[in-house]
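# below: sequence and its predicted model.
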Amino acid sequence: MTTPTTLEASARHLLSAEGFSRVVHLVQRDNEGIDLALAERITDEAIKFVAAAATATGRHLRPSKAVDMGWHALILHTAMYRGLCASLGRFVDHRPEGPETLRRDADTLDHTMDAIRGAGYEPDAYLWGPLADTEIHAGDCMHSECTEGGSACAAPPMA
């Protein structure tokens, strides 16, 4: 698959504004302390991941832990998720691996980011980098900067 020369920064247009907002809300609800801007970025990356997985047949892709939060929130909106997959031409199953087979290495994430580019989107490097593939807790904010007082988690601004 050839990567398009002009990559879209966002995939949120693949959902209605209301649908996107509902998924963002669920990301925030289920992950205490994540601010609105970060929840929106996580949701957007989850949509890009689904678009890549729907078009990259025969390739093993996996989300970072940060993006996985958005994917799970998206899947929980089953009718919306089914519609998204239908619009992309293929249903993307969620197949969790067991702890004994789970491989979280940079090569797999790089491979997934390449597939996202192949689907026409620019991945948000922060949400696919090594820090985003660690456990996310409001207290450590993906080992990034926290808002004043440490009460919420915020990612660095998009480049």
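Structure received. Numbers count the residues shown, from 1 in each chain.

# alpha carbons only for contacts and neighbour counts from here, please
Will do.

# buried stuff in the top helix by length along the chain?
Longest helix in the chain, counting residues (DSSP state H): helix 36-55. Neighbour counts over helix 36-55 (16 or more other C-alpha atoms under 10 Å) mark 36, 38-55 as buried.

# downstream neighbour of it in the secondary structure list?
helix 65-75 (DSSP states H and E).

# packing partners for the helix or strand just after that following helix?
Using DSSP H and E, the helix or strand that follows helix 65-75 towards the C-terminus is helix 78-88. Contacts defined by 3 or more C-alpha pairs under 8 Å, 6 or more residues apart in numbering; DSSP states H and E place helix 78-88 against helix 36-55, helix 65-75.

# got the angle between the last one and helix 78-88?
Relative orientation of helix 65-75 versus helix 78-88 (axes from the mean of the first three to the mean of the last three C-alpha atoms, to 10 degrees): 100 degrees.

# before we go on, here's another structure to hold up against the first:
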Amino acid sequence: MNNCIIFFFFIFFLVSQVGFSQEKIPPLKKRPLPPRHNQCHLCHLKKDKYFISKAKPTRREHTDRHLQHGKLNISCHHCHDINNSNYLRSFSPEEPASFENPSPVCIRCHRERYRDWKKGMHGKRIGGWDPKLQEWYSCIDCHDPHSVKFKPMKAVPPPKRPRFGRSH
């Protein structure tokens, strides 16, 4: 009898470990790539055309970009690869960053928040239990990487509690 119980728990443990290792992460939300995302090298290949810091205003090409990423004095090359500007910087060989999946760039400064995002504790996942309908929002779907400060929001009121007679 004891051998059967031990065998049952061994099988249960083995199946549970296999189940956890096979956990599949939902696909990223599809969004259009930035216009001309693969043409950065046309200007930034020249050594005198490095990325500029937020202290200097952008000229001509990037007039719509005003880098205000937190309180740090960071520049474009903190996230964009300075040697090959058609790519984003990758800080983990296991998770290369791309314009399709830009979130691994964020791990450099936001390691704890990134870990929470990978576990589904930060950010947004939709689709419920059906794996065919699941989508995973990347960091830049909610946070503008060039100006990360959220606009002020009004909180939604809590749900109304149901009343069950006079005693409650």
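Thanks, I have it. Note that the coordinates shown come from a computational prediction; the quantities given were computed from them, not determined experimentally.

# TM-score for this pair?
The TM-score (TM-score structural alignment, normalised by the length of the first structure) is 0.24; 75 aligned residues with a C-alpha RMSD of 5.6 Å.

# looking at the helices and strands packed on helix 78-88 of the first structure, which is nearest to Ser21 of the first structure?
Among those, helix 36-55 comes nearest to Ser21 of the first structure, with 8.1 Å by C-alpha to C-alpha.

# quick one, the closest one and helix 65-75 angle?
Going by the same axes, to 10 degrees, helix 36-55 of the first structure makes 80 degrees with helix 65-75.

# helices or strands up against helix 36-55 of the first structure?
helix 17-30, helix 65-75, helix 78-88, helix 106-118.

# quick one: buried residues of the third one?
This means helix 78-88 of the first structure. By 16+ other C-alpha under 10 Å, the buried positions in helix 78-88 of the first structure come out as Met80, Tyr81, Arg82, Leu84, Cys85, Leu88.

# what does the last one give?
If you call a residue buried by 16+ other C-alpha under 10 Å, then helix 106-118 of the first structure has these buried ones: Thr108, Leu109, Thr112, Met113, Asp114, Ala115, Ile116, Arg117, Gly118.

# okay, the second one and Thr43 of the first structure: tell me how far apart.
Taking C-alpha to C-alpha, to the nearest Å as the measure, Leu109 of the first structure and Thr43 of the first structure are separated by 17 Å.

# cool, the fifth one as well?
Asp114 of the first structure sits 19 Å away from Thr43 of the first structure, going by C-alpha to C-alpha.

# equivalent analysis for the third one, please.
Plainly put, Thr112 of the first structure is 16 Å away from Thr43 of the first structure if you go by C-alpha to C-alpha.
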